[in-house]
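Q: sequence unavailable; structure follows:
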């Protein structure tokens, strides 16, 4: 008998990966129950008259103004708890995948744990030091994956039985053939003070080489102050995330993808695997990429201050095709089989 594959996906919806995750799971034959770690309606919550009175009294008498946030937390807990209650006990063929478990309370993760005896899997696609609340939750899972090799080598995490795995490229849409003439470079990411210099230098050099820029920066805090740090008119400041379908459009229109390392972790970004899947040249400041089986100097330029004169030659060289088995190794379908331990699959490991 052919059993329908089912997965419970618990992750935040505020990133632009939630919808394509669900779409790709369905594309590969899964029915999906989604549990949102960041319910959108709670962000717009207005206090009732009684709650406003409580908030006013606490603030006036006790100098305590956190009631609204406490109320939101309670409502979030109640909302997620009710969602979990609706999930029937899972069979051995079903799975639970939690991404960014630091956004769920330990109580809710414990509640979710009761739904599956064997197939409870966690994944942290940011470094553990960035979100340290994750660490106390790792023991709840049957398997727990991280994408940053430095977490695997960190002595303080030795007892956690972490498993290394990369990010991936979504494979629901097949790439079309493109020519790589170095005409347009695409970057999208959050603002970090630590990478402004590299990013603006990259934009300046590419412009001087005649490359059109499609550089997009989202600033979350101190917007006006941070905006002034990008003096290049071709760097756009965006007010919200570029959604998945629009991101794919930007990738199709580009011949070069740009990846400036997030200073808070060392793992390979999603941009890396988009470049591999869509056969785009990649400019990256993450030198760790040299240790992967898909690295080729014709396709990937590692941005360092002493090699920038070589960039023009790199852009002039044609793209070298990578073995299709290697490309498929880092696609969503194979990544998912690694995470869920569903054989057969090509094993993905992080380099030392």
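A: Cool, got the structure. None of the values given here were measured: they were computed from a predicted structure.

Q: from here on, contacts and neighbour counts on C-alpha atoms
A: Noted.

Q: strands of the stretch 151-300 of the chain, start to end?
A: 162-164, 184-190, 212-218, 235-238, 256-259, 281-284, 300-302 (DSSP state E, counting those that start in this stretch).

Q: out of the ones you listed, which gets nearest to residue 134?
A: strand 162-164 (12.1 Å; Cα to Cα).

Q: what's that closest one packed up against?
A: strand 143-146, helix 149-152 (3 or more Cα pairs under 8 Å, 6 or more residues apart in numbering; DSSP states H and E).

Q: can you say which of those is packed in most?
A: Stretch with highest mean neighbour count among the helices and strands packed on strand 162-164: strand 143-146 (a mean of 22; mean count of other Cα atoms under 10 Å).

Q: chain center to that strand, what's the gap?
A: Its chain's C-alpha centre and that of strand 143-146 lie 15 Å apart, by Cα atoms, centre = their mean, to the nearest Å.

Q: from memory residue 91 sits against residue 114, does it?
A: No - counting by Cα atoms under 8 Å, residue 91 stays clear of residue 114, with 11.9 Å between them.

Q: in stretch 122-141, which residues are buried?
A: 122-128, 133-134, 137-138, 140-141 (16 or more other Cα atoms under 10 Å).

Q: likewise for stretch 177-193?
A: 180, 181, 182, 183, 184, 185, 186, 187, 188, 189, 191.

Q: ok, and here's another one to check against it:
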């Protein structure tokens, strides 16, 4: 939703079409059944498209992994003169596109440099939400390390190793690892031997507001980032850290290829054997240069002012 608000703020007239208006428990169950989820998403989108009578200059889609050829053909028919732009904030390795998406779009951007090199997409890193543009730093530090995110793949086990290493080094750590009750049950019962030992107390079963995320990050020295091991692009958390002027500890070695990489601010760790260096935590951080390059406003202008 912040994308729409920012587009309107900088002068665009926006029509927003969501796959689901309200992802309630029923739709979360359906989303586990891929063919049924795809069918419902496309029927809903096609219904919404038919209700729109205005012409538009751009059709901007994010991911669009569930949209079938019928839906995309409907969009092209509805707005034949519009420029079609797609942004991928998941790697193709992680996504499951069943159609040739390239033929439907005039431009395709991706946050994943490897996908850009392989499929000739345009590379565009992700952005930070404007709420992370905080002018004053919180002087009250409660934690040396913090992680906020959802449980995906091996994150739980990587965080457990980080937590153990932090305690050995007398470093305080706060972990907010969000999980759904259904997801916890599935992992616990059907996830195999290694998941039988997971504990309910290790997870949070509630959403966290963006304001609370900002507040928790501000009260911590370093922010932990554990990327999905199926993709190489940098996560939004990376750019949130830049906006806040904090240090980051990440498992994503691709961060070393960025213009903002500085060993005083960024520590790359091995997800299989993560080691936290206390001297990194306590060292003086360096200010990030030109952090506005990763703002949402800059991101949108790059997309819509493309030449």
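A: That came in fine, so what should we check first? Fair warning: this is a prediction, and the values are worked out from it, not measured in the lab.

Q: circling back to that earlier point, and the buried residues of stretch 122-141 of the first structure as TSV, adding distance to residue 289 of the first structure?
A: Compiled in TSV, those are given as follows (distance: Cα to Cα, whole Å):
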residue	distance to residue 289 of the first structure
122	24
123	21
124	19
125	17
126	17
127	17
128	20
133	28
134	26
137	29
138	27
140	31
141	29
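
Q: which of those fall in strands?
A: 122, 123, 124 (DSSP state E).

Q: you'd agree the first one is up against residue 137?
A: No - applying Cα under 8 Å as the test, residue 122 of the first structure and residue 137 come out as separate, 9.3 Å apart.

Q: what sits in contact with each of the two?
A: Residues touching both residue 122 of the first structure and residue 137 (Cα atoms under 8 Å, 6 or more residues apart in numbering) are residue 101.

Q: so which residue is dead centre in the first structure?
A: Nearest to the mean C-alpha position of the first structure, by Cα atoms, centre = their mean, lies residue 125 at 5.6 Å.

Q: can you find the partner of that residue in the second structure?
A: Mapped onto the second structure by TM-score structural alignment, residue 125 of the first structure lines up with residue 89.

Q: residues in contact with its match?
A: Per Cα under 8 Å, 6+ apart, neighbours of residue 89 of the second structure: 62, 63, 110, 111, 112, 126.

Q: and what of residue 77 of the first structure?
A: So residue 77 of the first structure contacts 105, 108 (Cα under 8 Å, 6+ apart).

Q: any idea which element it lies in?
A: Following DSSP states H and E, one finds residue 77 of the first structure within helix 67-85.

Q: alignment lookup: residue 58 of the first structure to the second structure.
A: For residue 58 of the first structure, no residue is aligned by TM-score structural alignment.

Q: number of residues surrounding residue 58 of the first structure?
A: 15 (other Cα atoms under 10 Å).

Q: just give me the neighbour total for the counterpart of residue 300 of the second structure in the first structure.
A: If you follow residue 300 of the second structure across to the first structure using TM-score structural alignment, you land on residue 336. Number of residues near residue 336 of the first structure (other Cα under 10 Å) recorded here: 17.

Q: measure residue 336 of the first structure to residue 224 of the first structure for me?
A: 41 Å (Cα to Cα, to the nearest Å).

Q: which residues does the residue nearest to residue 274 of the second structure when sequence neighbours are not counted contact?
A: Sequence neighbours aside, residue 162 is the residue nearest to residue 274 of the second structure in space, at 6.0 Å (criterion: Cα to Cα, 6 or more residues apart in numbering). When contacts are counted by Cα under 8 Å, 6+ apart, residue 162 of the second structure is found next to 274, 275, 276.

Q: all helices of the stretch 101-250 of the second structure, in order?
A: 113-119, 155-168, 181-190, 210-218, 236-244 (DSSP state H, counting those that start in this stretch).

Q: most neighbours per residue, which of these?
A: helix 236-244 (a mean of 23).

Q: okay, that one sits on what stretch of the first structure?
A: Going by TM-score structural alignment: helix 236-244 of the second structure matches residues 270-278.

Q: tell me the average deviation of that stretch from the second structure after fitting.
A: Comparing stretch 270-278 of the first structure with its match in the second structure after superposition yields a mean distance of 0.5 Å (mean Cα distance after the TM-score superposition for the first structure).

Q: and the most far-flung residue of the first structure relative to its centre, what element?
A: Outermost residue of the first structure with respect to the C-alpha centroid, by Cα atoms, centre = their mean, is residue 61; its distance is 43.0 Å. For residue 61 of the first structure, the enclosing helix or strand under DSSP H and E is helix 49-62.

Q: what comes up buried for that helix?
A: Buried, per 16+ other Cα under 10 Å, within helix 49-62 of the first structure: 55, 56.

Q: what about the match of residue 300 of the second structure, distance to residue 145 of the first structure?
A: From residue 336 of the first structure to residue 145 of the first structure the distance is 12 Å (Cα to Cα).

Q: hmm, back to that, list the buried ones in the helix holding residue 77 of the first structure?
A: Buried, per 16+ other Cα under 10 Å, within helix 67-85 of the first structure: 67, 68, 71, 72, 76, 77, 79, 80, 81, 84.

Q: how far does that helix sit from its chain's centre?
A: On Cα atoms, centre = their mean, the centre of helix 67-85 of the first structure falls 25 Å from the chain's centre.

Q: so where is the helix or strand just after that helix in the second structure?
A: Following helix 67-85 of the first structure in sequence order, the next helix or strand is strand 95-99 (DSSP H and E). Mapped onto the second structure using TM-score structural alignment, strand 95-99 of the first structure spans residues 58-62.

Q: list of residues touching the matching stretch?
A: Counting by Cα under 8 Å, 6+ apart, 82, 83, 84, 85, 86, 87, 88, 89 sit against stretch 58-62 of the second structure.
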